[in-house]
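Enquirer: predicted structure and sequence below. I'll ask about it afterward.
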Amino acid sequence: MWLTLLYCVIGGAALLFALFSWVIPYIVQYHPGLAIFWHDRIEERVLDTLTQSTRPQRLLAAVQKNATRGDPRSVVLAIDQFCRQKEWAMNVGDEKGCILDSVVSEVNPGAVLELGTYCGYSAVRIACLLPPHGKIITLEFNPDNAAIARQVIAWAGLEEKIQLVVGASGDWIPKIKEQFGVKTFDLVFLDHWKDRYLPDTKLMEECGLLREGSILLADNVICPGTPDYLEYIRNSPRYKSQYFKSHLEYTKVEDGLEKSVFLG
């Protein structure tokens, strides 16, 4: 009897492990709603409980273990490897990151604004492509994420290029000119709360932070999606927009980036 019970327990544990580690992650790779729900609501909470740590803390540990201090590209690679092999995270990711890289290289911006730092992945990715005089201001609402991002940025050796500001975008955008002496931004990367894309874009217009030729690059416009932002940006005579089809970070779910040129 006890042997049978032991076999049942072992078999059940093995089944749960297989479901958690392989079966469910494979299935959610192709389903937009399930992908975000699984990775953000289930997997993260389970691993937080088991490890008594947070996903950003685990990501930072992977950087410190696998990346070379002072080498931004090795930091990006370490995060991508962590997210593909260990644990999904909501960075722009390697696939869409290549699109981001191409836009940064094309614009060659002197002043960049990033809305949504998370753990610093995209800030590092952008900063290492900037010209010598170029700088990026990145806004992060969550102070815990910001604390991790500062360490990731420091590990990449980019503290002089990246100004990390903690607080709500709606509070900071009107104060940017006064606080940082920035007249306008050459490039704005939107990757924060999706319901803030449109109001923050209108706020940047009102505050005069966009000049003729400024580029807005918005992530996750399909998954989880920003329909109100897309409707505005694609129909406004003040913008010329282009969609870059890709996939939700580290999955096979369709997603993309919307590049919009401000026409004045």
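Expert: Sure thing, it's come through.
Enquirer: C-alpha from now on. contacts and neighbour counts both.
Expert: OK.
Enquirer: any idea which element residue 229 lies in?
Expert: helix 227-235 (DSSP states H and E).
Enquirer: can you list contacts of that helix?
Expert: The contact list for helix 227-235 (C-alpha atoms under 8 Å, 6 or more residues apart in numbering) reads 197-198, 221, 239-241, 260.
Enquirer: ok, of those residues, which one's closest to residue 15?
Expert: Closest to residue 15 out of the contacts of helix 227-235 is residue 221 (36.2 Å), distances taken as C-alpha to C-alpha.
Enquirer: for that closest one, give me its contacts.
Expert: 227, 230, 255-258.
Enquirer: from those residues, which would you call buried?
Expert: 230, 255-258 (16 or more other C-alpha atoms under 10 Å).
Enquirer: identify, from those residues, the entry nearest to residue 24.
Expert: residue 255 (20.3 Å).
Enquirer: who's in contact with the residue nearest the centre of the chain?
Expert: Closest residue to the average C-alpha location of the chain: residue 91 at 3.2 Å, with C-alpha atoms, centre = their mean. Neighbouring residues of residue 91 by C-alpha under 8 Å, 6+ apart: 118-119, 121-122, 249.
Enquirer: okay, now the one to match up with it:
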Amino acid sequence: MRIPDYPSADAEKWSAVDEYFSHLLAPADAGLEAALQANARAGLPAHDVSAPQGKMLALFIRMQQAKRVLEIGTLGGYSTIWMARALPAGGQLISIEAEPRHAEVAVKNIANAGVSDRVEVHVGAALDVLPTLKAPFDLIFIDADKKNNPHYLQWALRLSHTGTVIIADNIVRGGAVADADSADPNVAGVREFLRMVAENPRLDATAIQTTGEKGWDGFAMAVVIAEPPHIS
């Protein structure tokens, strides 16, 4: 059992349910297990998505038949592997990681899992890398520093088309997202991100709170329903 980001008296129960779901529906294999072990040996923070969450991302890609995927925040590549495996022939996943050490571990994990042919890891601050990328992407997964989520959303919209799915992880923050007076910049970033999503006429969205081995958290999901207005 991993130490949850937001501990609770029910954390062991939540973790046990995640383990049950994982065993039935998202079983570990050599590539995924090796990635988690390599991340732990390298001292990376245990912020990887859970196995059921990784499978969810993979299913979104399959349901949408996404061919180009953007991930903001690679960490050790665990979620990257889940998503890359779901891509169709000729698909591409671009992942951005700010920490060179994390990126180094991720590249090895991705190679070990056999998906290097469809993954590019860009090393650098996401706000520096995003302007260099070619649009559009079919699915965009935002899982980096939460204080910059509003900026990531702006770039996601620039790099999207009608039908693009945008997913943002870790939005509940152990319930702190409901605290308008929070001094936590990550909470402030998430709240501003959600406000921008709610007010943008190009987006149709929802947010879901979750419990599991990572504790009490959740994700937001938006679909781009219109192209940007043309300026004459």
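Expert: That came through fine. The structure displayed is predicted, hence computed values, not measured ones.
Enquirer: now intersect the buried ones among the contacts of residue 221 of structure 1 with the strands, please.
Expert: Members of these lying in strands (criterion: DSSP state E): 255-258.
Enquirer: among the contacts of helix 227-235 of structure 1, who's most crowded?
Expert: Highest neighbour count within the contacts of helix 227-235 of structure 1, by other C-alpha atoms under 10 Å: residue 221, with 25 neighbours.
Enquirer: just give me the match in structure 2 for it.
Expert: Aligned counterpart of residue 221 of structure 1 in structure 2: residue 171 (TM-score structural alignment).
Enquirer: same thing with residue 184 of structure 1?
Expert: Using TM-score structural alignment, residue 184 of structure 1 pairs with residue 136 in structure 2.
Enquirer: helix, strand or coil for its match?
Expert: coil (DSSP: H, G, I helix; E, B strand; the rest coil).
Enquirer: mind listing the helices for structure 2?
Expert: Taking DSSP state H, the helices of structure 2 run over residues 11-25, 30-41, 51-64, 78-86, 100-112, 126-129, 149-158, 185-199.
Enquirer: neighbours around residue 1 of structure 2, how many?
Expert: Applying other C-alpha under 10 Å, I find that residue 1 of structure 2 has 11 neighbouring residues.
Enquirer: surely it touches residue 15?
Expert: Yes. Using C-alpha atoms under 8 Å, residue 1 of structure 2 and residue 15 qualify as a contacting pair, with a distance of 6.6 Å.
Enquirer: translate the residue nearest to the centre of structure 1 into the numbering of structure 2.
Expert: So, by TM-score structural alignment, residue 91 of structure 1 is matched to residue 48.
Enquirer: do you know how far that match is from residue 98 of structure 2?
Expert: 15 Å (C-alpha to C-alpha, to the nearest Å).
Enquirer: what's the matching range in structure 1 for stretch 114-122 of structure 2?
Expert: Under TM-score structural alignment, the match for stretch 114-122 of structure 2 is residues 157-165.
Enquirer: residue 144 of structure 1 corresponds to which position in structure 2?
Expert: Under the alignment (TM-score structural alignment), residue 144 of structure 1 pairs with residue 101 of structure 2.
Enquirer: report the buried residues of stretch 189-201 of structure 1.
Expert: 189-192, 194, 196-198, 200-201.
Enquirer: hmm, I was thinking of stretch 188-198 of structure 2
Expert: Within stretch 188-198 of structure 2, the residues scored as buried using 16+ other C-alpha under 10 Å are 188-194, 197.
Enquirer: do stretch 166-177 of structure 1 as well
Expert: Within stretch 166-177 of structure 1, judged by 16+ other C-alpha under 10 Å, the buried ones are 166, 169, 173-174, 176.
Enquirer: repeat for stretch 104-118 of structure 1
Expert: 104, 108-118.
Enquirer: going by distance to residue 51 of structure 1, which of those residues wins?
Expert: residue 118 (20.3 Å).
Enquirer: excluding its backbone neighbours, what's nearest the closest one?
Expert: Counting by C-alpha to C-alpha, 6 or more residues apart in numbering, residue 145 is the residue found nearest to residue 118 of structure 1 once chain neighbours are left out, at 5.5 Å.
Enquirer: wait, the one you found sits on residue 56?
Expert: Yes. Contact criterion C-alpha under 8 Å: residue 145 of structure 1 and residue 56 qualify, at 6.7 Å.
Enquirer: what touches both of those two?
Expert: Listed contacts common to residue 145 of structure 1 and residue 56 are residue 119; contacts here mean C-alpha under 8 Å, 6+ apart.
Enquirer: would you mind giving the helices of structure 2 as JSON lines with distance to residue 166 of structure 2 added?
Expert: Listed next are these as JSON lines, based on distance: least, C-alpha to C-alpha, whole Å:
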{"stretch": "helix 11-25", "distance to residue 166 of structure 2": "24"}
{"stretch": "helix 30-41", "distance to residue 166 of structure 2": "24"}
{"stretch": "helix 51-64", "distance to residue 166 of structure 2": "11"}
{"stretch": "helix 78-86", "distance to residue 166 of structure 2": "14"}
{"stretch": "helix 100-112", "distance to residue 166 of structure 2": "22"}
{"stretch": "helix 126-129", "distance to residue 166 of structure 2": "16"}
{"stretch": "helix 149-158", "distance to residue 166 of structure 2": "7"}
{"stretch": "helix 185-199", "distance to residue 166 of structure 2": "10"}
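Enquirer: and stretch 130-140 of structure 2, how far from the chain's centre?
Expert: A distance of 15 Å separates the centroid of the chain from that of stretch 130-140 of structure 2, by C-alpha atoms, centre = their mean, to the nearest Å.
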